[in-house]
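>>> attaching a predicted model along with its sequence, questions to come.
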Amino acid sequence: MSGMEPRRSQQWYGGDDRNSYIHRAWMRRGLPADAFGGTRPHIALANTASDLTPCNSHLTEVARSVADGVHAAGGVALHLPVVSIGETQVRPTAMLWRNMAAMAIEEMLRANPIDAVVLLGGCDKTIPALLMAAASVDLPAVVVPGGPMLTGTFRGVPLGCGTDVWKLSEEVRAGTLAEAEFQRSESSMIRSRGHCNTMGTASTMGLLAEVLGMTLPGIAGTPAPDSRLLEAAHATGILAVELADSGLRPGAVMTRASFLNAIVALAALGGSTNAVVHLLAIAGRLGVDLTQDDFDRAGSGVPLLVDLQPAGRFLMDDLYRAGGLHAVLAEVRDLLDPAALTVTGRPLVAYLDQVLIYDREVIRPRDAPLRAEAGIAVLYGNLAPDGAVIKPAAATPELLSHRGPAVVFDSVEDLHARLDDPDLPVTADSVLILRGCGPRGYPGMPEVSNLPLPAKLLALGVRDMVRICDGRMSGTAYGTVVLHVAPEAAAGGPLAKVRTGDMIVLDVERRLLAVDIPDADLAAREPSPAAAAAYAAPRRGWEKLYVDTVLQANTGADCDFLIGSSGDRVARESH
């Protein structure tokens, strides 16, 4: 609480009129009288725990430790279940509901008598949605990332959840792994509570929440079953009370400097391409001037230091053992903006002194990186007038400059129907193109850009090809995949006009993605009728609102009416 300004919760509980009476009386189910006098801040625990979001199911236990910390610091802890999105469960894709979850969480934070909020998330879309909501309502907020699971093993080999699903399933299709063995690996893949143990989207966004300054320093990347997560959760509860007193808000923490630091970290970590759309969307809620090109400018020359799947060998509990996020950041400290703050009020870089790397195989020193240049490359050309992205660290180096004939699929259903057709006109030099998978077309921009390879090529030993799509791919995936093509086919993008047999040019060094035909000829073509017939055409509900208002990937795929913020003020009293 800055200065002598009354707590926000006192707008509900202060006074002796009928409305204040109602607000207090209905909350006296266990809360003592001194909870309403304005001396004790009311802290919401916005919790995405759900049995249908298995990666977040342990957050109820974590929330109890947060509540204990809030109470120890003199605050009032209030559990607030919020919309939860299970990446592995919901159909058609969790991304369809990221914006809805952010909107619902924002409205609940604004509508309720709270002075600060602790945001508990883990699975891919939950931390982005929580941060988007916190940015738009701009109440004092702090994140508790749920943390990665421990590493399981199969036939004596560590399993990277997600990444090894793709690998093992392709081996089945290639005939080199028996279906029964593949099914047997299923019970080994998910060893414990927590989100994916690869450097997928969940791991990436948990770590970047800390780089953005929005967590207790040192918590990100703590494995979900580790007792130290509960210890840090307790400390976060104490910090939330301090935030309610200081009034430090997300808008003062997540500045342009913070986002540029996150881009540097994304590259050094080998993080998920999904971070591009999530960071852009969070920045859009804050009014921070961040563009897709910033990812290339600030991150493309940063060395890849973390040897984790899918770009490397190890897994998230190895990263934690090796020194964790701070050890990585210390190696690129000269690339970080020292002005960027954390929720403690201290700069991020203040926590990087005397940090050590304990395993230099997992975290490479700056002078011996896994790759000299990592990060996200942003491509332009007549196939992507508004840009597309590629993660070179996950690609086959020889394919980063490639020319080959297109093999075009008009929808996910078309892909499944024809991919393994023995007569499909495809070779290892072909470029697989899948369209109709952007924010508007599918809808929700599904993680399908890392197309499976044709069975007849798998049988010949082919394990990577150039693939192009207007959708996304899982952060656990790998390969030479160009994704987030904008505008998407369903929004009139030129991807809708490409035909099988067209020569496609990919040149990552030149940042070029093009179809080798004259621009006038491309413009004169009609879009594919088969692709148009497969685009989403919802008649009601959130899906219709989403399709009618969603923006393109190059700006974060938020809805046009959700850009920006409305602050924490409630316009009208309810009683």
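Sure thing, it's come through. Numbers count the residues shown, from 1 in each chain.

>>> for the rest of this, base every contact and every neighbour count on C-alpha atoms.
Will do.

>>> what sits up against the top helix by length along the chain?
Taking DSSP state H as the assignment, the helix of the chain that covers the most residues is helix 227-246. Contacts of helix 227-246 with the rest of the structure, by CA atoms under 8 Å, 6 or more residues apart in numbering, involve 1-2, 41, 43, 62-63, 65-75, 115-118, 140-142, 144, 147, 215-216, 219, 222-223, 249, 343-344.

>>> any idea which helix or strand comes after that helix?
Scanning forward in sequence from helix 227-246, with DSSP states H and E defining helices and strands, the next element found is helix 250-253.

>>> and that following helix, what does it pack onto?
Packing partners of helix 250-253 (3 or more CA pairs under 8 Å, 6 or more residues apart in numbering; DSSP states H and E): helix 126-137.

>>> just how off-centre is whatever helix or strand comes next after the helix it packs on within its chain?
Next in sequence after helix 126-137, counting helices and strands by DSSP H and E, comes strand 141-145. Taking CA atoms, centre = their mean, to the nearest Å, one finds the center of strand 141-145 at 15 Å from the center of the full chain.

>>> got the contact list for strand 141-145?
The contact list for strand 141-145, computed with CA under 8 Å, 6+ apart, reads 116-122, 127, 134, 206, 209, 214-216, 219-221, 233, 236, 240, 243, 249-250, 343.

>>> as a check, name the ranges of all strands in the stretch 451-575 of the chain.
In order along the chain, the stretch 451-575 of the chain carries the following strands (DSSP state E, counting those that start in this stretch): 466-469, 481-483, 503-507, 512-515.

>>> closest one to Trp166 among those strands?
Each of the strands of the stretch 451-575 of the chain was checked against Trp166 via CA to CA, and the shortest separation belongs to strand 481-483, namely 14.0 Å.

>>> show me the contact partners of the closest one.
By CA under 8 Å, 6+ apart, strand 481-483 touches 388-391, 395, 449-450, 466-473.

>>> for those residues, pick the one with the most neighbours.
Among those, the one with the most neighbours (other CA atoms under 10 Å) is Asp470, at 35 neighbours.

>>> how far away is that residue from Asp464?
In this structure, Asp470 and Asp464 are separated by 19 Å, where distance is defined by CA to CA, to the nearest Å.

>>> swap in Arg472?
With distances taken as CA to CA, Arg472 is found 17 Å from Asp464.

>>> how many neighbouring residues does Val481 have?
By other CA under 10 Å, neighbour count at Val481 equals 29.

>>> can you tell me the closest non-neighbouring residue to it?
In space, not counting the residues next to it along the chain, Val481 is nearest to Arg467; the distance is 4.8 Å by CA to CA, 6 or more residues apart in numbering.

>>> ok, that neighbour touching Leu432?
Yes. Contact status for Arg467 versus Leu432: in contact at 4.7 Å, counting by CA atoms under 8 Å.

>>> residues that sit against both of those two, list them.
Counting by CA under 8 Å, 6+ apart, the residues touching both Arg467 and Leu432 are Leu451.

>>> now do the SS call for Cys123.
Per DSSP: H, G, I helix; E, B strand; the rest coil, the local secondary structure of Cys123 is coil.

>>> alright, now check it against this:
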Amino acid sequence: MEKKLRSQQWFGKKGKDGFIYRAWMKNQGIPDYELQGKPVIGICNTWSELTPCNGHFRELAESVKKGIIEAGGFPVEFPVMSLGETLIKPTAMLYRNLVSMDVEESIRANPVDGVVLLCGCDKTTPALVMGACSVNIPTIVVSGGPMLTGKFKGRDIGTSDLWRFSEDVRTGIMSEEELNMAEAGMCRSKGHCAVMGTASSMASMVEALGLSLPGNAAIPAVDAARKVLAQLSGKRIVEMVREELTPSVILTRAAFENAIKVNAAIGGSTNFVIHLLAIAGRVELPLTIDDFDRLSKNIPLLANLQPSGNYFMEDLYYAGGIPAVMKELSNELQLDCLTANGKTVRQNIEKATVYNRDIISTMQEPFNQLAGFIVLHGNLCEGGGVMKPSAADPKLMQHTGKAVVFENIEDYKARIDDPHLEVDENSVLVLKNVGPKGYPGMPEVGNMGLPKKLLEKGVKDMVRISDGRMSGTGFGTVVLQISPEAAVNGTLALVQNGDLIQLDAKGRQLNLLVNEMELEKRKAALPAPFNPFNRGYAKLFVSHVEQAHLGADFDFLKGKSGSDVLRDSH
């Protein structure tokens, strides 16, 4: 016997309640038969003119609707809060959990049988996936796609070049006029960042997890194939409803392990760690930060993409996309995982082909042996800290240096270019109070720009540590997401100027070389942690956000809550 559709608990009702549900929907010109037993598919849209990465989503939603109608479903598009990493203050990460709640409650409270998640900019993907997982109805993801590769003075550029341009302007190598020219040529089409930044890493994540159709991650936003994928996704979600194929069926332990290995092979963003941990928490899967190190340790870098390589997402698409990368990785993956199209990973990658070996290399001759993440422990990061070795200077992976401490981001901005700053190329730059509670929201400031006086001497990299994050487009020998953070009086809060800090990436250690007695003395002098906000979302966030090594989700959002309908109010 076919299971009754969830939406019929609204539209299938008799009497007053059913009258109200149907009548008000009909004011949009909807014939009665559309509400009589067709699967109702929600299109969760993060379109916003304040989120340029997602600015083309109204058009993309129309393609999704075509597929839903073609398969015999009824599409209903609804908005949720949209997070534009490029504009939103103080940081989009502050609102990731809020959007996940928006998505969860919008799905639960409304008559939808399945949902298509339209997401692109960095935080929209994990936020929408987290929310949908908490309700656990059939779900498929359609990413917005990367923008076309930027152009400047006859060469290709992308978001990763912004960090280079910034330092070149600070040292006079590049003029403001040239910077303006680069600005005009970088974002030349719809879509998210053209490099393997966080947005592309998230699109690759959902594909590797099996939550999207194969090929989702790399198709450029303006390529006609993106609309085709959207229409096919709309068609497929109707079938998923009939098959009762929910996220809890797809998101197995094996699927998470596959995603970690794929992220390592493509040189994905360090933000992948914090978002995948949060998603795992929503499906009650015991994933830890150390799993990322363990599972990626033997995976080399196969994709030659910025910021760890030379090419762009557009090039990855032409070279075969994520299916081709996964085929190269096939001996390391669990191929029997079921995916959103109803097929296994094995079936999805069977015919995948690599068309350009400069972009996707082999396991035997990888682009770089260093890949994945290094997860550090030690007295400076007892909960963990994350490094991306493919973006770091190998000479700095074993390093001891004196701390140059910035108490917060304002302190950093005020002093980093002071010619009297006591710093040299062997120093370790330390930024405090930019973690989940301390900022709040954990901004992408971990890859601190180097002191101007060192840039002028030709210094290109230094060891930098913080309790914050960095953009997936960033690079350098940077230890991120140190946990516990300074704002909760983790050891990071105790670091003083001149203290010796030892980084041992090979040994997975980050330590403050100060004796325990002195550390206890310093800790006793610290004020107790407190929440500086007395109202609103910021108060909720600081009161309930967990530490980075747990995914920085809210403590009360762990685990699925089910898709059962809320009480009728009529």
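Received the coordinates, thanks. Predicted, not measured: the structure shown is a model, and the values here were computed from it.

>>> rewinding a little: among the contacts of strand 481-483 of structure 1, name the ones in helices.
Using DSSP H, no member of these falls within helices.

>>> which one of those residues sits closest to Glu488 of structure 1?
Of all those, Glu488 of structure 1 sits closest to Asp470, with 5.3 Å by CA to CA.

>>> read off where stretch 312-321 of structure 2 ends up in structure 1.
Counting by TM-score structural alignment, stretch 312-321 of structure 2 pairs with residues 315-324 of structure 1.

>>> can you pull the buried residues of the matching stretch?
Of the residues in stretch 315-324 of structure 1, those buried under the neighbour-count criterion (16 or more other CA atoms under 10 Å) are 315-320, 322-324.

>>> show me what contacts Pro452 of structure 1?
If you count contacts by CA under 8 Å, 6+ apart, Pro452 of structure 1 has them with Glu170.

>>> could I get the strands of the stretch 451-575 of structure 1 as a markdown table with distance to Asp34 of structure 1?
Converted to a markdown table, the strands of the stretch 451-575 of structure 1 look like this (distance: least, CA to CA, whole Å):
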| stretch | distance to Asp34 of structure 1 |
| --- | --- |
| strand 466-469 | 57 |
| strand 481-483 | 55 |
| strand 503-507 | 66 |
| strand 512-515 | 63 |
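
>>> counterpart of Glu410 of structure 2 over in structure 1?
Aligned against structure 1 - with TM-score structural alignment as the criterion - Glu410 of structure 2 pairs with Glu413.

>>> and what of Arg226 of structure 2?
By TM-score structural alignment, Arg226 of structure 2 lines up with Leu229.

>>> state the distance from its match to Gly221 of structure 1.
With distances taken as CA to CA, Leu229 of structure 1 is found 9 Å from Gly221 of structure 1.

>>> what is in contact with the two at once?
In terms of CA under 8 Å, 6+ apart, Leu229 of structure 1 and Gly221 are both contacted by the residues Gly147.

>>> between strand 141-145 and the longest helix of structure 1, find me the angle.
Interaxial angle, helix 227-246 of structure 1 versus strand 141-145 (axes from the mean of the first three to the mean of the last three CA atoms, to 10 degrees): 170 degrees.

>>> to what extent does helix 227-246 of structure 1 diverge from structure 2 after superposition?
Here helix 227-246 of structure 1 is compared with structure 2 after superposition; its mean distance to the aligned residues, by mean CA distance after the TM-score superposition for structure 1, is 0.6 Å.

>>> who's in contact with Leu348 of structure 1?
Residues in contact with Leu348 of structure 1 (CA under 8 Å, 6+ apart) are 211, 213, 217, 338, 340-342.

>>> show me which of these are buried.
Taking 16+ other CA under 10 Å as the criterion, what is buried in the contacts of Leu348 of structure 1 is 211, 213, 217, 340-342.

>>> can you pick out the most distant pair from those residues?
The distance between the two most remote of these (CA to CA) is 13.1 Å, for Pro217 and Ala340.

>>> circling back to that earlier point, list just the nearest of the contacts of strand 481-483 of structure 1 to Arg98 of structure 1.
For Arg98 of structure 1, the closest of the contacts of strand 481-483 of structure 1 turns out to be Arg472, at 13.9 Å, with distances computed as CA to CA.

>>> quick one: map the closest one onto structure 2.
Applying TM-score structural alignment, one finds that Arg472 of structure 1 aligns to Arg469 in structure 2.

>>> the closest residue to its match other than its chain neighbours: neighbour count?
Of all residues not flanking Arg469 of structure 2 in the chain, Glu444 sits nearest, at 4.5 Å (CA to CA, 6+ apart). Counted with other CA under 10 Å, the burial measure for Glu444 of structure 2 works out to 21 neighbours.

>>> residue in structure 1 matching Glu444 of structure 2?
Mapped onto structure 1 by TM-score structural alignment, Glu444 of structure 2 lines up with Glu447.

>>> residues contacting its match?
Applying CA under 8 Å, 6+ apart to Glu447 of structure 1 gives the contacts 93, 471-474.

>>> please apply the same query to Phe541 of structure 2.
Each residue near Phe541 of structure 2 by CA under 8 Å, 6+ apart is listed here: 94, 437, 440, 554.

>>> repeat for Ser50 of structure 1
Each residue near Ser50 of structure 1 by CA under 8 Å, 6+ apart is listed here: 56-57, 84.

>>> so which of these wins on neighbours?
Neighbours were tallied for each of the contacts of Ser50 of structure 1 (criterion: other CA under 10 Å), and the maximum of 29 neighbours falls on Asn56.

>>> ok so, going back, now, among the buried ones among the contacts of Leu348 of structure 1, which is nearest to Ser300 of structure 1?
Within those, proximity to Ser300 of structure 1 (CA to CA) peaks at Val211, which comes in at 17.8 Å.

>>> quick one: contacts for that closest one?
With CA under 8 Å, 6+ apart as the criterion, the residues that contact Val211 of structure 1 are 258, 261-262, 265, 348.

>>> which residue lines up with it in structure 2?
When structure 2 is aligned by TM-score structural alignment, Val211 of structure 1 is paired with Ala208.

>>> what's the helix or strand for its match?
Once you assign secondary structure using DSSP H and E, Ala208 of structure 2 falls within helix 198-209.

>>> what do you get for Ile22 of structure 1?
Under DSSP H and E, the secondary-structure element containing Ile22 of structure 1 is helix 18-26.

>>> please report how far Ser248 of structure 2 lies from Ala182 of structure 2.
45 Å.

>>> more neighbours, those two?
Between Ser248 of structure 2 and Ala182, Ala182 has the larger neighbour count (other CA under 10 Å), namely 20 against 17.
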